[in-house]
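Asks: next comes the sequence, and after it the predicted model I'd like to discuss.
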Amino acid sequence: MTIDKVTSAGHALAGLTDGASLAVGGFGLCGVPMTLIRAVGDLGVRDLHVVSNNCGVDDWGLGVLLGDHRVSRVIGSYVGENKEFARQYLAGELEVEFCPQGTLAERLRAGGSGIPAFYTPAGVGTQIAEGGVPWRYDAHGGVAVASPAKETRMFGDREYVLEEAITADYALVAASRGDRHGNLVFDRATANFNPPAAMAGRVTVAEVAELVDPGVLRPEDVHLPGVFVQHVVHVPNPEKRIEKRTVAREVRP
């Protein structure tokens, strides 16, 4: 029996509805599944709960969905490059759960591995563990919803905080190479959050720049096996953005 998971973005996301949760790969503007994000926007769904390291910028990545007010809640670790994200959060239009970057990656990986929770030293002695981080503001700048305190426990002579795993209705990821069975290869920094995001999705959709036949990818080169991927969308020559361009001043002898 041949397993061919290649399809269109519209078909892969046809089951997405209002209020769904999305785990979205990408690191800064690197490895962002832009074709799939645009397809989500075309569906017109709202009240989305998004889990992602960051939300892109105002006109790229998840910033596109934020700008259209399609997102109501975000779990992430960094928002500094998106002005609309910050505006919505401070205005009480968006609920945001901040999570240390390494902890976020592990919460996604744990969700995909069937691990309900884990202990970590990250955040001990801060509001991450003690609670009180503003998740949502009201219209007057007061705190409407704050983070709860988390369970802590001593292991040896060190304190740890309990973090719960994350799963999502859908995961959207971008890979540099993939085959028709859904086996994926990620390039450089795109491997930071795409693999754990893909693991956490109940339905995972991967856009791949280079599509190959099964057997072309060596098993030892595969970063994410196809068992985690339900749909593959071929996106040749995807557009890429540079987050911050730094140019050295020419030095003449």
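Replies: Received it, and whenever you're ready, just let me know what you need. Residues are numbered from 1 along each chain as shown.
Asks: from here on, just use CA atoms for contacts and neighbour counts.
Replies: Will do.
Asks: tell me how far the residue nearest to Val161 when sequence neighbours are not counted lies from Thr126.
Replies: In this structure, Val161 finds its nearest non-sequential neighbour in Thr152, 4.3 Å apart by Cα to Cα, 6 or more residues apart in numbering. Distance, Thr152 to Thr126, by Cα to Cα, to the nearest Å: 12 Å.
Asks: what's the answer for Gln101, then?
Replies: Between Gln101 and Thr126 the distance is 15 Å, computed by Cα to Cα.
Asks: between the two, who's got more neighbours?
Replies: Ranked by neighbour count (other Cα atoms under 10 Å), Gln101 and Thr126 place Gln101 first, with 17 against 11.
Asks: excluding its backbone neighbours, what's nearest the more buried one?
Replies: Nearest to Gln101 is Ser77, by Cα to Cα, 6+ apart, at 5.3 Å.
Asks: spit out the contact partners of the one you found.
Replies: 52-54, 98-101, 104 (Cα atoms under 8 Å, 6 or more residues apart in numbering).
Asks: would you map the helices across the chain?
Replies: 9-12, 34-43, 63-67, 83-90, 101-113, 127-130, 194-200 (DSSP state H).
Asks: please compare the first structure with the one that follows:
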Amino acid sequence: MINKQVKTCREAVAGINDGATVLVAGFGAVGVADHLLDALHDQGAKELTVVANNAGTGDYGLAKLIDSGRVRKVICSYPRSGDYRAFLAAYRSKSLELELVPQGTISERMRCAAAGLGGFFSPVSAGTKLAEGKETREIGGRLHVFEKPLKGDVALIKARAADRWGNLIYSKSARNFNPVMATAAELTVVEVDTMVELGEMDPEAIVTPSIFVDRVVVVGEGAW
């Protein structure tokens, strides 16, 4: 019997190694797997590379990992958003490396990794510092920059509900980067508000099929 549910967040993040590349979903504070990030902090993995839209806020989740020195590098689009003091302190002390990637580009790089593609050319960032050192090509009279796939060892994502097989649905804009990150990692770990029985979800409403999900943990009983 397939059952991907685990009992605790601690169990959900077990085995994440030092030096792992971790895909962290969310847009601002929406759709972020903060319970899993806190559990990863307690688990102790270090020298992490984190791929996210933002670089954490306040003193919890990703910001907590950065503040404790567990993150070596952040690949993101908007590091200075919300209460970004943890990121700023680490970056100013030169203990944290930052790679800025335009928002659409970061999503497409992960999608390429999921699809097994070798990369893509994009006009975004052409002629800017973000393109330095990258291959360029003129396509249709416009300069394009080659972007490589971005694959994770682990994806920590948040969904509204799951069944025991690992099929997922999301809550409105909390979908954001979650679906693409679920497909672009070797191990996908999901925190959900609630578990439902097989067959309760409308198949047409399932956004992330179970084939992309490895572990599911319930962090709160939300309304279904």
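Replies: Cool, got the structure. The structure presented is a predicted model; accordingly, all values stated were derived computationally and were not measured.
Asks: how near is the counterpart of Glu220 of the first structure in the second structure to Phe27 of the second structure?
Replies: Taking TM-score structural alignment, the alignment pairs Glu220 of the first structure with Glu204 from the second structure. Noted for Glu204 of the second structure: a distance of 24 Å to Phe27 of the second structure, by Cα to Cα.
Asks: more neighbours, the two?
Replies: Phe27 (18 against 6).
Asks: ranges for the strands of the stretch 151-253 of the first structure?
Replies: For the stretch 151-253 of the first structure, the strands defined by DSSP state E, counting those that start in this stretch cover 152-155, 158-164, 168-179, 184-185, 201-212, 231-234.
Asks: can you put those strands in TSV and add distance to Arg70 of the first structure?
Replies: Converted to TSV, the strands of the stretch 151-253 of the first structure look like this (distance: least, Cα to Cα, whole Å):
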stretch	distance to Arg70 of the first structure
strand 152-155	35
strand 158-164	25
strand 168-179	15
strand 184-185	29
strand 201-212	19
strand 231-234	23
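Asks: for these, which one sits closest to Lys5 of the first structure?
Replies: strand 231-234 (5.0 Å; Cα to Cα).
Asks: what residues does the closest one touch?
Replies: By Cα under 8 Å, 6+ apart, strand 231-234 of the first structure touches 5-9, 12, 180, 182, 203-211.
Asks: switch to 10 Å and redo it
Replies: For strand 231-234 of the first structure, contacts defined as Cα atoms under 10 Å, 6 or more residues apart in numbering pick out 4-13, 35-36, 172-175, 177-184, 203-212, 226.
Asks: of those, buried ones?
Replies: For these, a neighbour count by 16 or more other Cα atoms under 10 Å gives the buried set as 5-9, 12-13, 35-36, 172-175, 177-184, 203-212, 226.
Asks: surely Pro179 of the second structure is in contact with Ser173?
Replies: No - contact criterion Cα atoms under 10 Å: Pro179 of the second structure and Ser173 do not qualify, at 11.7 Å.
Asks: which one of these two has more residues nearby?
Replies: Neighbour count, other Cα under 10 Å: between Pro179 of the second structure and Ser173, Pro179 has more, with 21 against 11.
Asks: tell me the centre residue of the second structure?
Replies: Val24 (2.5 Å; Cα atoms, centre = their mean).
Asks: any idea how far that one lies from Ala184 of the second structure?
Replies: Distance, Val24 of the second structure to Ala184 of the second structure, using Cα to Cα: 11 Å.
Asks: give me the common contacts of these two.
Replies: With Cα under 10 Å, 6+ apart as the test, Val24 of the second structure and Ala184 both reach 152, 154-155.
Asks: list the residues that contact Leu184 of the first structure.
Replies: Each residue near Leu184 of the first structure by Cα under 10 Å, 6+ apart is listed here: 173-178, 195, 206-208, 211, 217, 221-226, 228-229, 232.
Asks: can you pull out the strands in the stretch 1-150 of the first structure?
Replies: Shown for the stretch 1-150 of the first structure, the strands assigned by DSSP E, counting those that start in this stretch span residues 21-24, 48-51, 71-76, 95-98, 117-120, 134-137, 143-146.
Asks: how about JSON lines for the ones you listed, with distance to Pro238 of the first structure added?
Replies: Formatted as JSON lines, those follow (distance: least, Cα to Cα, whole Å):
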{"stretch": "strand 21-24", "distance to Pro238 of the first structure": "17"}
{"stretch": "strand 48-51", "distance to Pro238 of the first structure": "22"}
{"stretch": "strand 71-76", "distance to Pro238 of the first structure": "24"}
{"stretch": "strand 95-98", "distance to Pro238 of the first structure": "29"}
{"stretch": "strand 117-120", "distance to Pro238 of the first structure": "36"}
{"stretch": "strand 134-137", "distance to Pro238 of the first structure": "34"}
{"stretch": "strand 143-146", "distance to Pro238 of the first structure": "39"}
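Asks: tell me the most buried of those strands?
Replies: Across the strands of the stretch 1-150 of the first structure, averaging neighbours per residue (mean count of other Cα atoms under 10 Å) puts strand 21-24 on top, at a mean of 28.
Asks: how far apart are that strand and its match in the second structure?
Replies: Once fitted to the second structure, strand 21-24 of the first structure is off its aligned match by 0.7 Å on average (mean Cα distance after the TM-score superposition for the first structure).
Asks: who are the packing partners of that strand?
Replies: strand 48-51, strand 71-76, strand 168-179, helix 194-200, strand 201-212 (3 or more Cα pairs under 10 Å, 6 or more residues apart in numbering; DSSP states H and E).
Asks: chain center to the shortest one: distance?
Replies: Read that as strand 48-51 of the first structure. Distance of strand 48-51 of the first structure from the chain centroid (Cα atoms, centre = their mean, to the nearest Å) equals 9 Å.
Asks: and that strand, what does it pack onto?
Replies: Packed next to strand 48-51 of the first structure, using 3+ Cα pairs under 10 Å, 6+ apart, are strand 21-24, strand 71-76, strand 95-98, strand 168-179.
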